[in-house]
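Visitor: Using only what follows, build the 3D model:
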Amino acid sequence: MAKASKFPKPLYRAMFISDVHLGSKGCQAEALCEFLKHNTAGTLYLVGDIIDGWRLKKKWYWPQAHTNVIRRILTASKRGTDVRYIAGNHDEFLRGFLRFKVNFGEVKISNREIHIGEDGKRYLVVHGDMFDGLMRADRKWIMHLGDNAYNFLLWVNTKLNFVRRKLGLPYWSLSKSLKKRTKRAMNFIHSFEEQVASYCERKGFDGAICGHIHVAEMREINGITYMNDGDWVESCTALVEHHDGRWEILHTQPHGNFDAVDGRAENNLRDAEALLVAE
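Guide: Have a look, this model is predicted:
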């Protein structure tokens, strides 16, 4: 799987990262840079929403830390890592170039990949937005509204964690907490996972690896292995395959130093919670 290289054997056979949202103020770029510095893989899958085109279209935001993430990825590619970039909904602008088979340096760009595990099982690797009913053309405005609500939650989260740091308390995710407590959000997550598994079952895949919903997970659904690598906005998680075929979700402590996220006062927490499922 990995390219022949003069560099040391990578730490993992494969690594999956998604929903980084470079170009947004909620991106945990510094935490990701630190993670990539100490974790290497034979194949690195960037499973969509690495660049947040939606945010950049509204307002340009690109600090040095975001450039450093790109540099880390390109450096990994030069050192023998097979890097594969799968387009998501926030970086859907890349999908317009797929028919031209355009690559970014050594980085291959596609709409989906098939990962063959150490045990020979076939895993479909997609961002996952195609399984989200809110991504239909006639309902996409709801997704954009939810994106604004989610950014408002991050703004609130910034203020809460500023106080928590002053009190010596660890980082706490407001969005994640609301998801766990909101029946509508949980129903959406379970429905999404089941749709992904059902599709893989019909198409003859042994499992699926995706992102999109910002909820890291590994579980069996009707004989299909469903795995989600989470996100790098709040959870800071990555999915890895060890050289012996074991799968694991790695957690990195967020820095908790979000910049102020654009949001208007008329957005309230009740609306944000109701739209969490549309992030």
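
Visitor: use CA for all of it now, contacts and neighbours both
Guide: Will do.

Visitor: I'd say residue 154 and residue 26 touch.
Guide: Yes: the pair formed by residue 154 and residue 26 meets the contact definition of Cα atoms under 8 Å, at 6.6 Å.

Visitor: The stretch 101-250 of the chain: helices as residue ranges?
Guide: Per DSSP state H, counting those that start in this stretch, the stretch 101-250 of the chain carries helices over the ranges 140-166, 174-181, 183-203.

Visitor: show me what contacts residue 51?
Guide: Contacts here follow Cα atoms under 8 Å, 6 or more residues apart in numbering; on that basis residue 51 touches 20, 21, 22, 23, 90, 91.

Visitor: my guess is the second one meets residue 27, correct?
Guide: Yes: using Cα under 8 Å, residue 21 is in contact with residue 27, at 5.6 Å.

Visitor: Quick check: neighbours shared by those two?
Guide: Shared contacts of residue 21 and residue 27, counting by Cα under 8 Å, 6+ apart, come down to 232, 233.

Visitor: Residue 35: neighbour count?
Guide: Using other Cα atoms under 10 Å, residue 35 has 17 other residues around it.

Visitor: Could you report the separation of it from residue 44?
Guide: 13 Å (Cα to Cα, to the nearest Å).

Visitor: Next, the structure of the following sequence, for comparison with the previous one:
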Amino acid sequence: MSDIHLGFRDCRADYLLDFLNSVECETLYLVGDVVDLWALKKRFFWPAAHYDVLRAILKKSRHGTRVVYIPGNHDEPLRDYVGETVGAVEIKHEVIHQTADGRKLLVFHGDVLDPHIRLNKLEHLVGDVAYDFLLFLNRWGNVIRSRLGLGYWSLATYIKKRVKNARQVIDIYEQAAAEEAMRRGLDGVVCGHIHQPGMRMIDGIVYCNDGDWIESCSALTETDSGELQLLHWSDRQRVLREFDSQVDLHQAEVIPLRKAG
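Guide: Below is the predicted model:
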């Protein structure tokens, strides 16, 4: 999972904490932007739930789960510690993960692909302001939905999928990620960075984006047999997409997930 953004007011630490307490895994990859140092520099924000998320991750590391931290652009200073182990947490620049069925996947945050997305300074400024406004609407919209008894819904994700320029940026990023895995002779790539969960085949390469915990509340998981599943986890849990080596990518039936225990 990636793009948790602890220290940022729109981080859905409540849903993430429920996810961490509900699943067990052999390896947990934290694929960048776990702690949002950019946001903390502007305004210190660290509620108890954000501390509880870190404590849950460290608890897993002490009880047999291998935890690998791959810093992103919002927690870039931690890249100074790449190659070291802090507590029981390994800090890596990137890793090659081999699935249970033998596929090799490049795992990295994805900000190294930014040069492929050519935006001028004005577009960046407008994009940042517009995104902050979308998150504001998203936050208060879900407050209202909760009071009406409705489930979590991401307005920001809905709009990004339907704005032409945003969709083009996402497509360019996904193509660049797949090409990087292809260049290295790998079977696929797992990344984050753009806050857009996805799973699809691109020129024979498995592209997986595990999303974020601000908008999509999503994570990528692997079953014991090597099947990849993209999960959404908020007040409702469901499988978004799934893929295995025998069956092509397909939209999974939207069904509730049973929590461990």
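
Visitor: For residue 169 of the first structure, state which of the contacts of residue 51 of the first structure is nearest.
Guide: Residue 169 of the first structure has its nearest neighbour among the contacts of residue 51 of the first structure in residue 20, at 25.1 Å by Cα to Cα.

Visitor: among the helices of the stretch 101-250 of the first structure, which is the most enclosed?
Guide: Of all the helices of the stretch 101-250 of the first structure, helix 140-166 carries the top mean neighbour count, a mean of 18, counting by mean count of other Cα atoms under 10 Å.

Visitor: what's the counterpart of residue 238 of the first structure in the second structure?
Guide: For residue 238 of the first structure, the aligned residue in the second structure is residue 219 (criterion: TM-score structural alignment).

Visitor: Ok, residue 92 of the first structure next?
Guide: Aligned partner of residue 92 of the first structure by TM-score structural alignment: residue 76.

Visitor: cool, and residue 131 of the first structure?
Guide: Match for residue 131 of the first structure (TM-score structural alignment): residue 113.

Visitor: Please report the distance of its match from residue 38 of the second structure.
Guide: 20 Å.

Visitor: repeat for residue 77 of the second structure
Guide: Distance from residue 77 of the second structure to residue 38 of the second structure, by Cα to Cα: 11 Å.

Visitor: The two: which is more packed in?
Guide: In this view residue 77 of the second structure and residue 38 are compared by other Cα under 10 Å, and residue 38 has more residues nearby, 16 against 12.

Visitor: In the first structure, what sits opposite the more buried one in the alignment?
Guide: With TM-score structural alignment as the criterion, residue 38 of the second structure matches residue 54.

Visitor: Okay, its match and residue 123 of the first structure: tell me how far apart.
Guide: Counting by Cα to Cα, the gap from residue 54 of the first structure to residue 123 of the first structure is 29 Å.

Visitor: now swap in residue 210 of the first structure and tell me
Guide: Residue 210 of the first structure is 10 Å from residue 123 of the first structure, by Cα to Cα.

Visitor: again, but for residue 198 of the first structure
Guide: Using Cα to Cα, which is the criterion applied here, residue 198 of the first structure is 13 Å from residue 123 of the first structure.

Visitor: ditto for residue 157 of the first structure
Guide: 35 Å.

Visitor: now residue 83 of the first structure
Guide: From residue 83 of the first structure to residue 123 of the first structure the distance is 17 Å (Cα to Cα).

Visitor: Counterpart of residue 240 of the second structure over in the first structure?
Guide: Checking TM-score structural alignment: residue 240 of the second structure goes with nothing.

Visitor: Following element in sequence after the helix or strand hosting residue 240 of the second structure, please.
Guide: Assigned by DSSP states H and E, residue 240 of the second structure belongs to strand 237-243. Remark: after strand 237-243 of the second structure, the chain's next helix or strand is strand 250-251, criterion DSSP H and E.

Visitor: The first structure: matching residues for that following strand?
Guide: By TM-score structural alignment, strand 250-251 of the second structure lines up with nothing in the first structure.

Visitor: Next, the residues that contact that strand from outside, please.
Guide: Contacts of strand 250-251 of the second structure (Cα under 8 Å, 6+ apart): 240, 241, 242, 243.

Visitor: Closest one of the residues you listed to residue 209 of the second structure?
Guide: Using Cα to Cα, the contacts of strand 250-251 of the second structure come closest to residue 209 of the second structure at residue 241, 11.0 Å.
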